[in-house]
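Q: sequence unavailable; structure follows:
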């Protein structure tokens, strides 16, 4: 006989001798699902969620601010990310953090605690962030392929050779690949691609760290200055220095983007102990490991290159060319999959909205099937909506990338868009609503102060990034990307 005990653990009675004994089976949670996640799996997910292509810009970001402000900015962003993550973990269940109703996504938490107006605003910020990241990934991909071409050119022709590379064709080719991948039905169908992407992100990150250590060791001195890139007649102007420093704050904020995925990670954790306790430990370990890595790469990269640190750290190395090539190819593979991880939720939300708005339209609902040649038993199933609109979406994203091929400026803008609303404002506001913190209390003052500081940082980073983009547009040829 089977039964479910008070903790949600399914048990069965078995005969032993002349009596009965309870034998434990699988754990079934209060919502009927079976979760197997632990603090270690959640930590792994957290590290994977945080570490991405934003890591490549950290040495450049430190170079803009120097040895004092640069490392402090890295540590400060890490602390803010961790603190707001701790607040958010208590909101996985509402209204009680241990026995309340589960919220399965970040948006569910906003809906439970704040209401429909905030759901709309939060959703808008999320999807702008997702789409902007797809633009950034397209630019980064072209930069990495150009770096491979130039590195091989320098290796075989010498470092004095003219080895320029154009990324326009590479962006177009990347867009074509993503058009094909975008026809997968949903995110669950590209799980393998997502796993490979995560492995690749660790690969190129550690290669970048290793190459920075090797370069630093080769010249036996710490490069860089206390205040970063210097203002001079032959160097950068005061305005450029200011914009780049503000943009660097956005780059660092983008590198720590985590809150959007925290609730989804927490939803994989089994209990007991309560999910919020486990997730707090996982966030501490995950963000702690990430911070150590980020500070190491940011500071060692700056020590190796000084104020000449490149915008993408991997573009600053030419030897050993094979290892540099592996790192850049790893970036390419990572971003091919990561693009879809960010794109598929956007596809899902607008396709669902359109299908509900026109429930009788064949364009949105009729499913067509085409047998694939040379693949017996395989067929391509699609709706006209998915085939046409997803293709148009990727084409528009690629065109925007071709018009704004500025790696650091785009990362800075994305960081500014995501940092205040998604990483600080909503976690803080949700927590205050659930914990019923009253206006004027000491904790209310502390949390609102954090809100205001984060808002100011985001606005400054956005201004710096937009100003840099506007300045760069004066000196580039549209649809022409070069390294």
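A: Received the coordinates, thanks. Here the structure is a predicted model, which means the values were calculated and not measured.
Q: hey, let's count contacts and neighbours off CA atoms from now on
A: Will do.
Q: so which residues of the stretch 151-300 of the chain form helices?
A: 168-181, 191-219, 238-255, 259-266, 275-305 (DSSP state H, counting those that start in this stretch).
Q: mind checking the ones you listed for the one nearest to residue 334?
A: helix 191-219 (3.9 Å; C-alpha to C-alpha).
Q: buried sites along the closest one?
A: 193-194, 196-198, 200-205, 207-209, 211-213, 215-216 (16 or more other C-alpha atoms under 10 Å).
Q: check stretch 402-422 too.
A: For stretch 402-422, using 16+ other C-alpha under 10 Å, the buried residues are 402, 404-422.
Q: so which of those residues belong to helices?
A: Judged by DSSP state H, the subset of the buried residues of stretch 402-422 located in helices is 402, 407-418.
Q: a markdown table please, covering those and showing distance to residue 169.
A: Formatted as a markdown table, these follow (distance: C-alpha to C-alpha, whole Å):
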| residue | distance to residue 169 |
| --- | --- |
| 402 | 10 |
| 407 | 17 |
| 408 | 21 |
| 409 | 21 |
| 410 | 20 |
| 411 | 22 |
| 412 | 25 |
| 413 | 25 |
| 414 | 25 |
| 415 | 27 |
| 416 | 30 |
| 417 | 29 |
| 418 | 30 |
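Q: hmm, back to that, deepest of the helices of the stretch 151-300 of the chain, which one?
A: helix 238-255 (a mean of 26; mean count of other C-alpha atoms under 10 Å).
Q: take this one as well and set it beside the first:
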């Protein structure tokens, strides 16, 4: 018996030495390390989500507080181009979102849990990272900063509506109050753990959108309403038009987190994740349409070219309703911040463990996430006109990631028949997205210049 055991041990040692010579042991150890890391990272640690998780995560990611500026965008575009741009963006981004859901598991036995993994499969390991990661991070980090500013300003509007005679308080302090909530919520471990927050945010987005167009109808069409162009000069109207293109295009940013959301849904060969994911996406896009179109069309119809860049400011009264709507905005952007921060946390924690050789631990997670929230808070307080910056940089990042990179990946991998329906549809989306990428930042750059002239730090 002892000889037999000794013989087995010797055989195992010889096999181990052979594997070491071939580098297989190191590969096994790396594979095991990667597998343990996946079980710890926020995107892949829990795969128990239901289809309705997909629905409200996508609503929270898609419907930002920017919906309240859509009537102003309509006033810059005019009736025809405005409605066309809204409907066309809705159709194009729904199509590209469907492509991403389909490509999540296009390789049998493998899931592309992150946008950059899909990019690496299409463009190559290094080039895929260089193409996707900078653009995705620009959108996600930029959106987090904008939500810091939006949350702080909405809290300030709430305070001014409820206590109109109170002494003025700096926006900076309200941004810090908003950030304090995110300091706490950012330590929830994964996507599924923020489901309740995301559900509340999705409900709030529908609520404040309904308040916006419902209160507008109640107010009635203004006596001096006009639908003429805002600016009296041709160059001014052109810049307004470009800026509005960006406002509408940037309303559809959910593609930057869609694969990460789908990664939380369980999948088997018999029941692939794309079925529940697509069901959730359809519900989400119906909600998006119910939020975007009525607010944009009704707001512009009621106020015309005198609409303010936030429709709630144009409504003014009743105070209690405006205060309620602003608090709904605050709850929504809290959830939106968490949705866009989670993929960033995943990238940071993965890089720190794999490249910097830190051990995955709660301490590492606490320091990483607290630092990230602190940085976005500081930038938000320093540059509260960051929406213009996001429009400028996001034109190079959001339009590609939402409008045409999915189409390019689809053409590379599936190679549809030239001049066929799929080929033509993808090339139309690519041309449309490239035009947005070029034109939208032009208007945003002018907006930054105008705002920077009168800006005072930490006002």
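A: Okay, I see it. Keep in mind that what you see is a predicted model, and the values were worked out from it rather than measured.
Q: and the TM-score between them?
A: The TM-score (TM-score structural alignment, normalised by the length of the second structure) is 0.77; 411 aligned residues with a C-alpha RMSD of 3.4 Å.
Q: now do the counterpart of residue 434 of the first structure in the second structure against residue 103 of the second structure, distance only.
A: Residue 434 of the first structure maps onto residue 413 in the second structure, with residues paired by TM-score structural alignment. Applying C-alpha to C-alpha, to the nearest Å, the value for residue 413 of the second structure to residue 103 of the second structure is 9 Å.
Q: okay, the two: which has more neighbours?
A: residue 103 (20 against 14; other C-alpha atoms under 10 Å).
Q: map that one across to the first structure for me.
A: Match for residue 103 of the second structure (TM-score structural alignment): residue 91.
Q: let me see the ranges of the helices in the stretch 1-150 of the first structure.
A: Going by DSSP H, counting those that start in this stretch, the stretch 1-150 of the first structure shows helices at 39-50, 58-89, 106-113, 116-157.
Q: wait, isn't residue 171 of the first structure in contact with residue 398?
A: Yes: counting by C-alpha atoms under 8 Å, residue 171 of the first structure sits close enough to residue 398 to count as a contact (6.8 Å).
Q: with adjacent residues omitted, what lies nearest to residue 204 of the second structure?
A: Nearest residue to residue 204 of the second structure, sequence neighbours excluded (C-alpha to C-alpha, 6 or more residues apart in numbering): residue 328, at 5.1 Å.
Q: three-state assignment of that neighbour?
A: Assigned state for residue 328 of the second structure: helix (three-state reduction, DSSP: H, G, I helix; E, B strand; the rest coil).
Q: now it: how far from residue 335 of the second structure?
A: 11 Å.
Q: between these two, which is the more surrounded one?
A: Per other C-alpha under 10 Å, whichever of residue 328 of the second structure and residue 335 has more neighbours is residue 335, with 27 against 23.
Q: and that one, what pairs with it in the first structure?
A: Checking with TM-score structural alignment, residue 335 of the second structure has residue 337 as its match.
Q: list the buried residues for whatever helix or strand its match lives in?
A: Assessed by DSSP states H and E, residue 337 of the first structure sits inside helix 321-357. The neighbour-count check on helix 321-357 of the first structure (16+ other C-alpha under 10 Å) flags 321, 323-347, 351, 355 as buried.
Q: identify the contacts common to residue 171 and residue 398 of the first structure.
A: residue 138 (C-alpha atoms under 8 Å, 6 or more residues apart in numbering).
Q: residues near residue 188 of the first structure, how many?
A: 11.
Q: how far away is it from residue 35 of the first structure?
A: 17 Å.
Q: next: residue 145 of the first structure.
A: Per C-alpha to C-alpha, residue 145 of the first structure is found 41 Å from residue 35 of the first structure.
Q: neighbour count winner among these two?
A: Taking neighbours as other C-alpha under 10 Å, residue 145 of the first structure and residue 35 compare with residue 145 leading, 21 against 15.
Q: show me what contacts the more buried one?
A: 167, 170, 328, 329, 332 are the contacts of residue 145 of the first structure under C-alpha under 8 Å, 6+ apart.
Q: cool, residue 215 of the second structure as well?
A: residue 315.
Q: residue in the first structure matching it?
A: By TM-score structural alignment, residue 215 of the second structure lines up with residue 211.
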